[in-house]
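Trainee: this one's structure only:
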């Protein structure tokens, strides 16, 4: 059995979609996370991420060496300026895979769980080899809702996001118990282990140091899964 990644985080390599969206910008699908902080470590190419948050609308340049992160509730949309490649680090490994994301579909779709489920679904769950058409379809629908939401924020300020946030929470209510279990078994347990080690050290007990070991993944666990922002190579320890 492999050890979890430090802090119970999730790591994946992202090659951002490079096809044009309806507004003429190539890139990914705008969405938010409800419980997870996300970080980008840019490893290649260049581009930008557009965000809607309590700070309003912003666009942040991305180039090799950039590290950028944002907290839950931030709508984010990646724009590919050319061969944009990113290592993505997510808190609460397991929660994103369990649905901790809501796409910025138009309001009438967000208000209907059945319509939302149909709009967000990908054939075979987006497994490697799945045709990209379905990923582009849902991305372009989310771009439509993103522009409506952005216009509202630019007109009325960040308070305009309250309706979208409320709809996102309502959509995910049925999953919260499952998310709590994943968090308790993952990131929370990883954090607790540090407390156990500190207590041991305070007693002069070095037992855990003698149990040290090295874990390696020579290649991604899965390559080419259709993600919201591009093709994902995932590492699952």
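Mentor: Received it, and whenever you're ready, just let me know what you need. From a predicted model like this one, the values you see are computed outputs, not experimental measurements. Residues are numbered from 1 along each chain as shown.
Trainee: going by C-alpha atoms from here, please, whenever you check contacts or count neighbours.
Mentor: Will do.
Trainee: give me the outermost residue of this structure relative to its centroid.
Mentor: residue 204 (40.5 Å; CA atoms, centre = their mean).
Trainee: can you show me the helices along this protein?
Mentor: Using DSSP state H, the helices of the chain run over 107-110, 113-120, 133-156, 162-172, 176-185, 187-202.
Trainee: so which of those is the most packed in?
Mentor: With neighbours taken as mean count of other CA atoms under 10 Å, the helices of the chain reach their highest mean count in helix 133-156, at a mean of 18.
Trainee: so residue 136 versus residue 171, what's the distance?
Mentor: Computed as CA to CA, to the nearest Å, the residue 136 to residue 171 distance reads 22 Å.
Trainee: go on, residue 177?
Mentor: For residue 177 relative to residue 171 (CA to CA), the value is 14 Å.
Trainee: now swap in residue 33 and tell me
Mentor: For residue 33 relative to residue 171 (CA to CA), the value is 12 Å.
Trainee: kindly report the same for residue 24.
Mentor: Relative to residue 171, residue 24 is positioned 30 Å away (CA to CA).
Trainee: do the same with residue 127
Mentor: When distance is defined by CA to CA, residue 127 is 24 Å away from residue 171.
Trainee: quick one: closest of the helices of the chain to residue 47.
Mentor: Counting by CA to CA, residue 47 lies closest to helix 133-156 out of the helices of the chain; the figure is 17.1 Å.
Trainee: chain center to the closest one: distance?
Mentor: 17 Å (CA atoms, centre = their mean, to the nearest Å).
Trainee: and that helix with helix 113-120, angle?
Mentor: 120 degrees (axes from the mean of the first three to the mean of the last three CA atoms, to 10 degrees).
Trainee: here's the one I want to compare it with:
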């Protein structure tokens, strides 16, 4: 299956029901993080909860009702808050980049400043790890992100969002920089390729040409049969990207 229309990816998220150290969320919460190049949207499917964001407007709580959509641009810190059985359809721009590392967790500044320490804190155990081991590592990662998030939230309230978020944004850029050439290649072969195809189709249609319609295809995909993986904010069911 090729990329979904518009070069997006989707996943079905069940937000973690682990109680958060700061007591936010009656049922728990996800890990606060931001994306460096890709926009993201949550479509609420069921349950109750909210998304907490830190961005140009400071701290904002976005309460969610069935069918609501909340979008975050790159750079906005977001945290899913679970008040009970919160399930979300996650729509990600630039399908493939988020999966390739376009997310930075709000770890404490000393961890963000050390790429090796960041990788050690962010990566989950590899093949062969039990589900209990994966869950424990994901929970430790979430709690460390919440530790840094608490400091960041205090700075946003004390200094204002622009000044408080700047060090995080700069640290995020440093952390992902080694991966950007790979991202550029992937984006060119996928999202840009699709965008260019639309541009060519429009150029043809304005001349009355419809040759591209003859090569139309139908594609389908099934959810990944593997157990739901441990994502930033919860357990994820995914579909193949390509």
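Mentor: Alright, I've got the coordinates. These figures come from a predicted structure and were not determined experimentally.
Trainee: re earlier: closest to residue 86 of the first structure out of the helices of the first structure?
Mentor: helix 133-156 (18.7 Å).
Trainee: check what contacts the closest one and list those residues.
Mentor: 21-22, 28-31, 52, 56-57, 103-107, 119-120, 122-123, 126, 159-161, 226-228 (CA atoms under 8 Å, 6 or more residues apart in numbering).
Trainee: check contacts around residue 178 of the second structure.
Mentor: With CA under 8 Å, 6+ apart, residue 178 of the second structure has no contacts at all.
Trainee: so what corresponds to it in the first structure?
Mentor: Residue pairing (TM-score structural alignment): residue 178 of the second structure is matched to residue 174 of the first structure.
Trainee: state the distance from its match to residue 99 of the first structure.
Mentor: From residue 174 of the first structure to residue 99 of the first structure the distance is 11 Å (CA to CA).
Trainee: how about residue 16 of the first structure?
Mentor: Taken as CA to CA, the span from residue 16 of the first structure to residue 99 of the first structure is 20 Å.
Trainee: so which of these two has more stuff around it?
Mentor: Counting neighbours by other CA atoms under 10 Å for residue 16 of the first structure and for residue 99 shows that residue 16 has the greater number, 27 against 14.
Trainee: and the closest residue to the more buried one other than its chain neighbours, what is it in contact with?
Mentor: Leaving aside its sequence neighbours, residue 16 of the first structure sits nearest to residue 230 (CA to CA, 6 or more residues apart in numbering; 4.1 Å). Counting by CA under 8 Å, 6+ apart, residue 230 of the first structure touches 14, 15, 16, 17, 27, 28.
Trainee: okay if I get the residues you listed as CSV plus distance to residue 44 of the first structure?
Mentor: Output for the contacts of residue 230 of the first structure, formatted as CSV (distance: CA to CA, whole Å):
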residue, distance to residue 44 of the first structure
14, 10
15, 9
16, 11
17, 14
27, 15
28, 16
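Trainee: got a list of what residue 44 of the second structure touches?
Mentor: Residues counted as contacts of residue 44 of the second structure (CA under 8 Å, 6+ apart) are 64, 65, 66, 67, 68, 69, 86, 87, 88, 89.
Trainee: which residue of the first structure is paired with it in the alignment?
Mentor: With TM-score structural alignment as the criterion, residue 44 of the second structure pairs with residue 42.
Trainee: residue 229 of the first structure: neighbour count?
Mentor: When neighbours are defined as other CA under 10 Å, residue 229 of the first structure has 24 of them.
Trainee: which residue in the second structure aligns with it?
Mentor: Aligned partner of residue 229 of the first structure by TM-score structural alignment: residue 233.
Trainee: how close does the nearest residue to its match once chain neighbours are set aside get to residue 143 of the second structure?
Mentor: Of all residues not flanking residue 233 of the second structure in the chain, residue 30 sits nearest, at 3.6 Å (CA to CA, 6+ apart). Counting by CA to CA, the gap from residue 30 of the second structure to residue 143 of the second structure is 9 Å.
Trainee: repeat for residue 3 of the second structure
Mentor: In this view, residue 3 of the second structure and residue 143 of the second structure are 33 Å apart by CA to CA.
Trainee: mind listing which of the contacts of residue 44 of the second structure are in strands?
Mentor: If you go by DSSP state E, those have 64, 69, 86, 87, 88, 89 in strands.
Trainee: could I have the buried ones of the residues you listed as ChimeraX selection syntax?
Mentor: To isolate the buried ones among those in ChimeraX, judged by 16 or more other CA atoms under 10 Å, type:
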select :64,69,86,87,88,89
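Trainee: would CSV of the ones in strands among the contacts of residue 44 of the second structure with distance to residue 197 of the second structure be doable?
Mentor: Shown next, in CSV, are those (distance: CA to CA, whole Å):
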residue, distance to residue 197 of the second structure
64, 36
69, 28
86, 37
87, 34
88, 31
89, 27
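Trainee: from the ones in strands among the contacts of residue 44 of the second structure, pick the one nearest residue 48 of the second structure.
Mentor: Of these, the one sitting nearest to residue 48 of the second structure (CA to CA) turns out to be residue 86, at 5.4 Å.
Trainee: that closest one maps to what in the first structure?
Mentor: Counting by TM-score structural alignment, the partner of residue 86 of the second structure is residue 84.
Trainee: quick one: contacts for that match?
Mentor: 15, 16, 42, 43, 44, 45, 46, 47.
Trainee: residues in the second structure aligned with stretch 99-116 of the first structure?
Mentor: Mapping stretch 99-116 of the first structure onto the second structure (TM-score structural alignment) gives residues 101-118.
Trainee: first-to-last residue distance for that stretch?
Mentor: First residue to last in stretch 101-118 of the second structure (CA to CA) measures 12 Å.
Trainee: could you do stretch 10-30 of the second structure as well?
Mentor: End-to-end distance for stretch 10-30 of the second structure, by CA to CA: 18 Å.
Trainee: which residues touch it?
Mentor: With contacts defined as CA under 8 Å, 6+ apart, stretch 10-30 of the second structure is touched by 49, 79-92, 139, 142-143, 146, 232-239.
Trainee: re the thing from before, the residue farthest from the centre of the first structure matches what in the second structure?
Mentor: So, by TM-score structural alignment, residue 204 of the first structure is matched to residue 208.
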